[in-house]
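Student: Next comes the sequence, and after it the predicted model I'd like to discuss.
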Amino acid sequence: MRTAFHLTSGDEDQQKTVLTIAENLSNDETIEMDDIVVVAQSKGIDPLTVGGTHSGTVESLMTEGIEFRACSNTLDMMDIEDGDLVEGVEKVSSGASELTRLQDDGYAYLRP
């Protein structure tokens, strides 16, 4: 099974919720997960930036195999450079198109 999380909120508690649910899903032994992706855009981009709120959690989750993707439209709009992203975060053309592709590839879509 594969799941894509959509992270758009600038609210720190909401961001933590998304990251916690992704981690819980990754650690749930009652379900076989092949891939977990978190796609961030808009104000949800902050945890994917170096020094951002919850960036340490993002780094930790990446070591567990959870992938993070950042919307390039958001990065441009917020003047965030590639070097400002946590190492290992993938930049994608747009959050919406990435989520559409993932869903077309059979990923479950979650937006907690």
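Tutor: Received, thanks. Numbers count the residues shown, from 1 in each chain.

Student: CA only for contacts and neighbour counts going forward, please
Tutor: Fine.

Student: So residue 26 is in contact with residue 37, correct?
Tutor: No. Applying Cα atoms under 8 Å as the test, residue 26 and residue 37 come out as separate, 10.6 Å apart.

Student: next, the one to line up against it:
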Amino acid sequence: MALMLSATVLRAEMPVNPGKPFAETFLLLQLSDGDPEKQDMVLSVAGNLLEHYQPDLVDIEITTFGPGVRLLYADNDRRELIKSLMAQGVRFSVCMNTIDTIERGTGNRPELIPDILRVPVGVAHILERIDQGYVLVRP
């Protein structure tokens, strides 16, 4: 019975993503910097990891907050690369607290790339993913 219990405990510690049922590696990339070079680096890391692990074996999410949300603006010139990564299963999440703050400060709500995950608070989302077993990387 102890063997069955420990196998259940081990299985419960692994993140579960129905969209990536064969994933063995679970990675969360944080982007809180609006610098275009930093944006390029995060997208490059995601692409390199897809090649290294194969898209079905790695679950990657890029979470943005603060100035990093600019990556997910609809008019970002990296939009096609983002769409390509999304087609390979990379998820993108944006902090809506940051978007609300931008809207209050400028009077305009930025248009975001469709099909991204909108989370209430980016940092809280990161903490939740870490609790689920994702490894956080801040390139």
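Tutor: That came through, no problem. Quick caveat, the model's predicted, so the values are computed rather than measured.

Student: tm score of chain vs chain?
Tutor: Put the two chains on top of each other and the TM-score (TM-score structural alignment, normalised by the length of the first structure) is 0.90; 111 aligned residues with a Cα RMSD of 1.9 Å.

Student: Spit out the residues that contact residue 26 and residue 37 of the first structure alike.
Tutor: Taking Cα atoms under 8 Å, 6 or more residues apart in numbering as the contact rule, residue 26 of the first structure and residue 37 both touch residue 66.

Student: what's the distance between residue 27 of the second structure and residue 50 of the second structure?
Tutor: 11 Å (Cα to Cα, to the nearest Å).

Student: overlap in contacts of these two?
Tutor: residue 58.

Student: all helices for the second structure, in order.
Tutor: In the second structure, the helices defined using DSSP state H lie at 2-13, 36-53, 79-87, 96-106, 122-131.

Student: Just name whatever secondary elements the longest one is in contact with.
Tutor: Going back to what we said before, that points to helix 36-53 of the second structure. On a contact count with 3 or more Cα pairs under 8 Å, 6 or more residues apart in numbering; DSSP states H and E, helix 36-53 of the second structure meets strand 25-31, strand 58-64, helix 79-87.

Student: Tell me which residues touch the aligned residue in the second structure for residue 87 of the first structure, please.
Tutor: Under the alignment (TM-score structural alignment), residue 87 of the first structure pairs with residue 114 of the second structure. Shown in contact with residue 114 of the second structure (Cα under 8 Å, 6+ apart): residue 74.
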